[in-house]
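S.K.: Make a model of this:
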Amino acid sequence: MKTNCALLLSTTVLISLSQLLSSCTISKQSARFKLIMNDDYCVSNITSNFNEIMPQTYNADSVYAKDTLLNKTLSRNEFLVANATGAVPLIRRLIANSKKDSAVSKLTNLELRQQLQEKTIRIKSILDELSAEINCEAGRTKRAADFLGGFSAKRNNQLTIGTIFAGSVTTAAPLVIKNTKAQNATVVTGAIAAAYLGVKLLQSGHSKVQFTYERNLLSDIWVSPKQATQYPAFIWFLLTRPELNMGDNRLSIQQNIKKRWANIELNGADNNTLNLIFKNGGSYSQDDLNTRIILLNQLEASVRLLNSAVESYLSSIQKKFTSQD
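M.R.: Just a heads-up that it's a prediction; the model follows:
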């Protein structure tokens, strides 16, 4: 009877402890995860529906080759940027007006240059807003990764403590319990509990969180659609012209980013991983979240470089007409 009581007591205590350690915080943590991850606070107004600024033409090469007025004034890259940002009509008027030498034409020239300056500032602010959204989404993803990492670490600590406790009970049983059968029962129970907790500890690295987003700025970069589904048309034009990639003119900025991802971060990734990262999200592991952070950081850096290049080309165009005063 005493043996059975000791067995029952030790089994109940150890197994209850293991269950408590492995599950006591899961429901609370899951609720907090859901609250944080469902709050997609990073979405901006710079979407594919944005039409305040539109490319003048998508047949830019042909237009530049045939238009002697433009190709004698602008370099190829200057024209591509002007075309993408809808600045070509304004530049045509500046070119035509610069040939006149009256007081009225000088005043008109000043007004046109002011309009070009305002357009340059507006374009920069749009690209800044896009960069800020990507940065925000990277930060949001990092919050999820850190939270999941902290949850896993806390759970590992609890399981480790439980394993140590179970092992300690098993070791101390012969010293505390004099009855041989009770000793054996306690040792066996402790061993079972320690093994159970050990298995749980090995499985603890597989924690995941449901992580979704209203729009995915990574998707167009990977899928390479002719018409962007996530970006304004003028930004997609800039991202997909090889001439505007300062690092390698054989590839566009979009193609270069995708090539890096395919060769390094996503080398060997299966379809499930690709669908997770480039569609609407889903059940993310900490490793998947960290991969998403890396991709977002690379995309943000490329958008910032593009922003600097666009500003430089538009400023160069302005100087052509400023020097004529």
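S.K.: Could you use CA atoms for every contact and neighbour count after this?
M.R.: Fine.
S.K.: Helices of the stretch 201-325 of the chain, residue ranges please.
M.R.: 219-223, 233-239, 253-263, 271-278, 286-322 (DSSP state H, counting those that start in this stretch).
S.K.: Could you dump the ones you listed into JSON lines with distance to E133 and mean neighbour count added?
M.R.: Formatted as JSON lines, these follow (distance: least, C-alpha to C-alpha, whole Å; neighbours: other C-alpha atoms under 10 Å):
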{"stretch": "helix 219-223", "distance to E133": "15", "mean neighbour count": "18"}
{"stretch": "helix 233-239", "distance to E133": "14", "mean neighbour count": "23"}
{"stretch": "helix 253-263", "distance to E133": "18", "mean neighbour count": "18"}
{"stretch": "helix 271-278", "distance to E133": "17", "mean neighbour count": "15"}
{"stretch": "helix 286-322", "distance to E133": "9", "mean neighbour count": "18"}
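S.K.: this one as well, want them side by side:
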Amino acid sequence: MMTSCSSLRVVRHAPLIVQSTYCAPATSYSYDITYLPLTNIDSLLQRNPQIKNILNDHDIQMANAMGILPFTQQLLSLQKDSSIQRTFQVEHTVTIIQNRLLVASAEIEGIAAELDCEGERADQLANYLDGINRKRNTVLTGASVILGAAVTVAAVAVSNDDTQDAVSLSGGPAAAALGALLLDTSGKEIQMDFSRNILGDIWFQPLHSEIYSPFTWYVLNEKSFSNSHTISLVQSIKKRWIAFELINKVSDKTVALYFKQGGLYNADRLHTRASMLNQVQSTIRSIHQDMQSLIMAVDKFSVKK
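M.R.: From the prediction side, this is the model:
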């Protein structure tokens, strides 16, 4: 996993400049190639069909995601062993599997923590901008009321009809200008530049991810882990983003803003980014549910001496 930074700069003459790297991991992660998922498990299952006697199809996919499918094969081989070393070998193999389960759980929590951090930061910045915009609108509303009252009083105070009309007309452009400012809902913006965009891989769906671990990325891209079994979890997330977050409006600028190098974010865009981050986080945390069945199967096997 690559470390990187993102920089933030409030624009439109705002007084605050923010730079933050605390959401990115503090160190790079190196994954043991021994436990990489197999790209094709059919040949292994053909050689060892008895694996399906201890694991269902879902557990087999999860075991492959964590790179422990070959170790389940070892457990099956040990069933045929009647030597006194069998108990030790079973315990050793089960320990390896249990350690992999712990590592997989840590990988889930690690990426979920980064997503949570990024989501909280986006919401915090959005709330900051919302506060600035509320104060701005309050000031403009007050100014509009004062201006309207002043024009009315001045017009009443002048007895000449032509002069009254002139006073009223002169107040019109100023009131219109204040009204236009109130209608401008864009408000303040923050410049966010990403050299590591945690949403990018979800959108572009590369074969290998430099942000998500091989285990997590396999689960997100394997269709059997989705409820429908027809599209992957990553594809499902992207479809929801397009429909509900981007309202089916996806331009090059939008893609660059949310999934590439970033750009200018107003409060609404920050809230949208936070929602996207939270959706990915929820999906990744749900992998724990997928692991539960495999953990129970391993526990049952571990007591068979």
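S.K.: can you tell which of the helices of the stretch 201-325 of structure 1 is closest to V13 of structure 1?
M.R.: V13 of structure 1 sits nearest to helix 286-322 of all the helices of the stretch 201-325 of structure 1, at 33.0 Å, using C-alpha to C-alpha.
S.K.: Setting aside sequence neighbours, what's the nearest residue to T93 of structure 2?
M.R.: F71 (6.6 Å; C-alpha to C-alpha, 6 or more residues apart in numbering).
S.K.: tell me the SS of the residue mapped onto the one you found from structure 1?
M.R.: Aligned by TM-score structural alignment, F71 of structure 2 pairs with L90 of structure 1. When classified by DSSP: H, G, I helix; E, B strand; the rest coil, L90 of structure 1 comes out as helix.
S.K.: what's the mean deviation for the lengthiest helix in structure 2 versus structure 1?
M.R.: Criterion DSSP state H: the longest helix present in structure 2 is helix 86-157. Here helix 86-157 of structure 2, set against structure 1 after superposition, deviates by a mean of 1.5 Å using mean C-alpha distance after the TM-score superposition for structure 1.
S.K.: Against which helices or strands is that helix packed?
M.R.: helix 69-79, helix 161-183, helix 214-221, helix 267-285, helix 287-302 (3 or more C-alpha pairs under 8 Å, 6 or more residues apart in numbering; DSSP states H and E).
S.K.: would JSON lines of these with distance to K239 of structure 2 be doable?
M.R.: Shown next, in JSON lines, are these (distance: least, C-alpha to C-alpha, whole Å):
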{"stretch": "helix 69-79", "distance to K239 of structure 2": "32"}
{"stretch": "helix 161-183", "distance to K239 of structure 2": "32"}
{"stretch": "helix 214-221", "distance to K239 of structure 2": "14"}
{"stretch": "helix 267-285", "distance to K239 of structure 2": "12"}
{"stretch": "helix 287-302", "distance to K239 of structure 2": "20"}
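S.K.: What residues sit buried inside stretch 170-177 of structure 2?
M.R.: 171, 175 (16 or more other C-alpha atoms under 10 Å).
S.K.: Indicate which one of the helices of the stretch 201-325 of structure 1 is closest to F151 of structure 1.
M.R.: Comparing the helices of the stretch 201-325 of structure 1 by C-alpha to C-alpha, helix 286-322 comes nearest, at 10.7 Å.
S.K.: Compute the inter-axis angle for the closest one and helix 88-98.
M.R.: For helix 286-322 of structure 1 against helix 88-98, the angle by axes from the mean of the first three to the mean of the last three C-alpha atoms, to 10 degrees is 20 degrees.
S.K.: Can you tell me which helices and strands helix 286-322 of structure 1 packs against?
M.R.: With contacts taken as 3+ C-alpha pairs under 8 Å, 6+ apart, helix 286-322 of structure 1 sits against helix 76-84, helix 88-98, helix 103-176, helix 253-263, helix 271-278.
S.K.: one more time with 6 Å, if that's ok
M.R.: helix 103-176 (3 or more C-alpha pairs under 6 Å, 6 or more residues apart in numbering; DSSP states H and E).
S.K.: quick one, the helix it packs on and helix 180-203 angle?
M.R.: 170 degrees.
S.K.: right, and the helices and strands packed on helix 86-157 of structure 2 - which one's nearest R196 of structure 2?
M.R.: Minimum separation from R196 of structure 2 across those (C-alpha to C-alpha) falls at helix 267-285, 13.9 Å.
S.K.: check the fit of that closest one onto structure 1 and give the mean distance.
M.R.: Looks like 1.5 Å for helix 267-285 of structure 2 (mean C-alpha distance after the TM-score superposition for structure 1).
S.K.: Provide the contact partners of that helix at residue level.
M.R.: Applying C-alpha atoms under 6 Å, 6 or more residues apart in numbering, the contact partners of helix 267-285 of structure 2 are 112, 115, 119, 122-123, 126, 129.
S.K.: show me what contacts D325 of structure 1?
M.R.: With C-alpha under 6 Å, 6+ apart as the criterion, no residue contacts D325 of structure 1.
S.K.: now N64 of structure 2
M.R.: Neighbouring residues of N64 of structure 2 by C-alpha under 6 Å, 6+ apart: P37.
S.K.: Distance of it relative to P37 of structure 2?
M.R.: The gap separating N64 of structure 2 from P37 of structure 2 is 5 Å, by C-alpha to C-alpha, to the nearest Å.
S.K.: Then A180 of structure 2?
M.R.: As for A180 of structure 2, its distance to P37 of structure 2 is 58 Å (criterion: C-alpha to C-alpha).
S.K.: higher neighbour count, the two?
M.R.: Higher neighbour count among A180 of structure 2 and P37: P37, with 22 against 11, using other C-alpha atoms under 10 Å.
S.K.: Now do the SS call for the more buried one.
M.R.: coil.
S.K.: V18 of structure 2 too?
M.R.: strand.
S.K.: contacting residues around it?
M.R.: Here V18 of structure 2 is in contact with 8-9 (C-alpha under 6 Å, 6+ apart).
S.K.: sorry, back to before: distance of the residue nearest to T93 of structure 2 from Q98 of structure 2?
M.R.: From F71 of structure 2 to Q98 of structure 2 the distance is 11 Å (C-alpha to C-alpha).
S.K.: Please apply the same query to L246 of structure 2.
M.R.: From L246 of structure 2 across to Q98 of structure 2, the span is 41 Å (C-alpha to C-alpha).
S.K.: looking at structure 1, where would I find the counterpart of stretch 123-142 of structure 2?
M.R.: Stretch 123-142 of structure 2 corresponds to residues 142-161 of structure 1 when matched by TM-score structural alignment.
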